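Q: Have a look; sequence and predicted model below, questions after that.
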Amino acid sequence: MTSYHQVTGGLPPQTSLMTGRAVFTEAYAFIPKGCFSDIVTSCLPGWSRTRLWLIARPMSGFSETFSQYVMEVQPGGGSDAPDAEAGAEHWLFFTGGLATLTVDGQGTEMEAGSYAYIPPDAHWTLWAEGNVPARFHWLRKLYEPAPGVAVPEHFTVNERDVAVRFMPDTGDRWGTTRFVDPEDVRHDAHVNIVTFQPGGVIPFEETHVMEHGLYVLEGKAVYKLNKDWVEVEAGDFMWLRAYCPQACYAAGPGRFRYLLYKDVNRHARLRGPWLGR
């Protein structure tokens, strides 16, 4: 049985201590679930009956490739023009409620566990249905075309229909639900779900150029972020810049799972506006 953390907002009482677990450093940001309050929600042009928590955006000197939202769309709400950003590709992962996602005329009912990839410049709409809000994570990135490489097609799937691919020699304690083939270079980023069984670990400090957004869907663990071991639980978000060392020990009584973004499959850019050419 899979369950996903639901962000519901609200405000803590005036009697609460203000000291929490939030951290922003030169290498990572950690946003605990208690920071997802009503006072940090936002609205979007073209969306009705909708609010969101904007938890990552490109920021010079930090993570620069993607944005990430936690969306709450009330029944009957949604959009016929979700995003005016030309060239943006999108990933949606649903944690609750019902919605109809239509991409280039193809409609799909989305529910908890549903995943969608939407290619750049596709026409899409989303409208919530049912009696409870549709809740989903929305990640956006400017697609990086490559010579001779086709743009990926739109697809939808539910994670329950995708087998977990376990890392070798881990006793099936550390695995990834991969929604696209890692060798499919049409995709310039991956949004997957990582699962640890109790006692599973990342047994070394991963240090790499890829940026990460990690939203904890289920369970708890201790996570190594740069120089710090940080306790994390369902509803927390970790935002890692390139080269931030990272490791994990799943210390809770149940599974530990998170939604993971990373940029892949493209050359490093050698020219840009900052070089004047």
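A: Sure thing, it's come through. Numbering: from 1, shown residues only.

Q: switch to C-alpha atoms for all contacts and neighbour counts from now on
A: Will do.

Q: ok, now which ones touch the residue lying closest to residue 142 once chain neighbours are set aside?
A: Excluding the flanking residues, the one nearest residue 142 by CA to CA, 6 or more residues apart in numbering is residue 88, at 4.3 Å. By CA atoms under 8 Å, 6 or more residues apart in numbering, the residues touching residue 88 are 119, 120, 121, 140, 141, 142, 143.

Q: Now intersect those with the strands, please.
A: Counting by DSSP state E, these place 140, 141, 142 in strands.

Q: wait, isn't residue 38 in contact with residue 9?
A: Yes. Using CA atoms under 8 Å, residue 38 makes contact with residue 9 at a distance of 5.1 Å.

Q: neighbour-wise, which of these two wins?
A: residue 9 (18 against 15; other CA atoms under 10 Å).

Q: how near is that one to residue 195?
A: According to CA to CA, to the nearest Å, residue 9 and residue 195 sit 26 Å apart.

Q: likewise residue 103?
A: 29 Å.

Q: who's more crowded, the two?
A: Counting neighbours by other CA under 10 Å for residue 103 and for residue 195 shows that residue 195 has the greater number, 25 against 19.

Q: tell me the SS of that one?
A: The local conformation at residue 195, judged by DSSP: H, G, I helix; E, B strand; the rest coil, is strand.

Q: about what we covered before: just the buried ones from the contacts of residue 88?
A: Burial by neighbour count, 16 or more other CA atoms under 10 Å: within the contacts of residue 88 this picks out 119, 120, 140, 141, 142, 143.

Q: tell me which of these is nearest to residue 63?
A: residue 141 (11.8 Å; CA to CA).

Q: Now the terminal residues of stretch 40-53, how far apart.
A: Start-to-end, stretch 40-53 (CA to CA) is 7 Å.

Q: ok, residues contacting it?
A: Contacts for stretch 40-53 (CA under 8 Å, 6+ apart): 36, 54, 69-82.

Q: Try it again at 6 Å.
A: The contact list for stretch 40-53 (CA atoms under 6 Å, 6 or more residues apart in numbering) reads 69, 70, 71, 72, 73, 74, 77, 78, 79, 81.

Q: and the comparison structure, right after this:
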Amino acid sequence: MSKHSYAFPPAGLPDQNQRTVDRAVFKTAYAVVPGSVMRDIVTSRLPHWHATRAWILARPMSGFAETFAQYAMEVAPGGGSERPEPDPTVESVLFVVDGGLTLTLEGKAHALIPGSYVFIPPGADWHLHNDTADPAHFQWIRKAYEPADGIPAPAAFVTHDDDVTPEPMPDTEGVWATSRFVAADDLRHDMHVTIVTFQPGGVIPFSETHVMEHGLYILQGKAVYQLNEDWVEVEAGDFLWLRAFCPQACYAAGPGPFRYLLYKDVNRHPRLPGAPSLAAT
């Protein structure tokens, strides 16, 4: 079992005495989807998945974030899929937040537990099943892989949060650190999915403003987060969705660590209108 804990949406449906106002907001530069609004009535069933439902947290949208989709997945006992990915050009990261799953990846079985991290390259053969007596939950991030001429596609791998040593950010004395599952200079990869950890009181001490899009799923703790011109309070189970160049910063405000799973697109030229495929240049 992992030394960390990971949040997942509560599902269900609030009773009629619950207030209707929540922290959910969608703006031109960002969206906040609190865990408290991820309820049964907003789930999707996916083709070729059995006894499984998904909260689709992000999908490509013109004029907003366009590079990825992200799901919160719930697999009931006996559920899963022999055909999980419909598109052979898509790469994925799976991150298990609770329960147990059996992954078969390129013919090899892997027992996944909370904290398991899986990278699946485009075209890989994989299956996923819940053979336990309890529901299992995981985050699933999907991106259309962008090949680069002369650079091979990345290989599949399975690892665990506890097996990756967080790298402290410079001059932070370890209060801000990043668990990198892929080397930053590995140009086979066109996306990074990392875990960022702030100890109480840790901050991003400037407004990051950059080309990368973000899906930011909060695994643990709470913070006050800058999103464009706003500061919002966020906590475990919330999802933040940021378009390119949305200014962002963070102040870890809770009594314990603040941790989130972070997607960003990296290591490729921006596509230009009318330009040929970058894979051939």
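A: Happy to help now that I have it. Note that this is a predicted model, so its numbers are computed, not measured.

Q: Map the residue nearest to residue 142 of the first structure onto the second structure.
A: Using TM-score structural alignment as the criterion, residue 88 of the first structure maps onto residue 90 of the second structure.

Q: same deal with residue 179 of the first structure?
A: By TM-score structural alignment, residue 179 of the first structure lines up with residue 181.

Q: And residue 61 of the first structure, by the same measure?
A: Using TM-score structural alignment, residue 61 of the first structure lines up with residue 63 in the second structure.

Q: Doesn't that match lie inside a helix?
A: No. Membership of residue 63 of the second structure in a helix is not supported by three-state DSSP, which gives coil.

Q: residues contacting it?
A: Counting by CA under 6 Å, 6+ apart, there are no residues that residue 63 of the second structure touches.

Q: count of neighbours near the nearest residue to residue 71 of the first structure once chain neighbours are set aside?
A: Here the nearest residue to residue 71 of the first structure in space, its sequence neighbours aside, is residue 52; by CA to CA, 6+ apart that works out to 4.5 Å. Residues contacting residue 52 of the first structure under the criterion other CA under 10 Å number 24.

Q: rewinding a little: list which of the contacts of residue 88 of the first structure are still in contact in the second structure.
A: Checking those against the second structure (both residues aligned by TM-score structural alignment, their matches' CA atoms under 8 Å), the contacts still present are 119, 120, 121, 140, 141, 142, 143.

Q: residues contacting the equivalent of residue 244 of the second structure over in the first structure?
A: Aligned counterpart of residue 244 of the second structure in the first structure: residue 242 (TM-score structural alignment). Contacts of residue 242 of the first structure were listed using CA under 6 Å, 6+ apart, and they are 209, 210, 211.

Q: Setting the sequence-adjacent residues aside, check what's closest to residue 242 of the first structure.
A: Here the residue nearest residue 242 of the first structure, using CA to CA, 6+ apart, is residue 209, at 4.5 Å.

Q: From residue 119 of the second structure, how far out is the closest residue to residue 189 of the second structure other than its chain neighbours?
A: Spatially, and ignoring its direct neighbours in sequence, residue 189 of the second structure is nearest to residue 154 (6.2 Å; CA to CA, 6+ apart). Noted for residue 154 of the second structure: a distance of 9 Å to residue 119 of the second structure, by CA to CA.

Q: Check residue 174 of the second structure too.
A: Taking CA to CA, one finds residue 174 of the second structure at 27 Å from residue 119 of the second structure.

Q: More neighbours: which of these two?
A: Between residue 174 of the second structure and residue 119, residue 119 has the larger neighbour count (other CA under 10 Å), namely 20 against 16.

Q: residue contacts, the equivalent of the more buried one over in the first structure?
A: Superposed on the first structure with TM-score structural alignment, residue 119 of the second structure falls opposite residue 117. Neighbouring residues of residue 117 of the first structure by CA under 6 Å, 6+ apart: 90, 91, 154, 155.

Q: Mind doing that once more with 8 Å?
A: Residue 117 of the first structure neighbours (CA under 8 Å, 6+ apart): 89, 90, 91, 92, 153, 154, 155, 156.

Q: Buried only: go through these for me.
A: Buried among the contacts of residue 117 of the first structure (16+ other CA under 10 Å): 89, 90, 91, 92, 154, 156.

Q: How many neighbouring residues does residue 186 of the second structure have?
A: 11.

Q: part of a strand, is it?
A: No. Using three-state DSSP, the assignment for residue 186 of the second structure is coil, not a strand.

Q: Distance-wise, check it relative to residue 143 of the second structure.
A: In terms of CA to CA, residue 186 of the second structure sits 17 Å off from residue 143 of the second structure.
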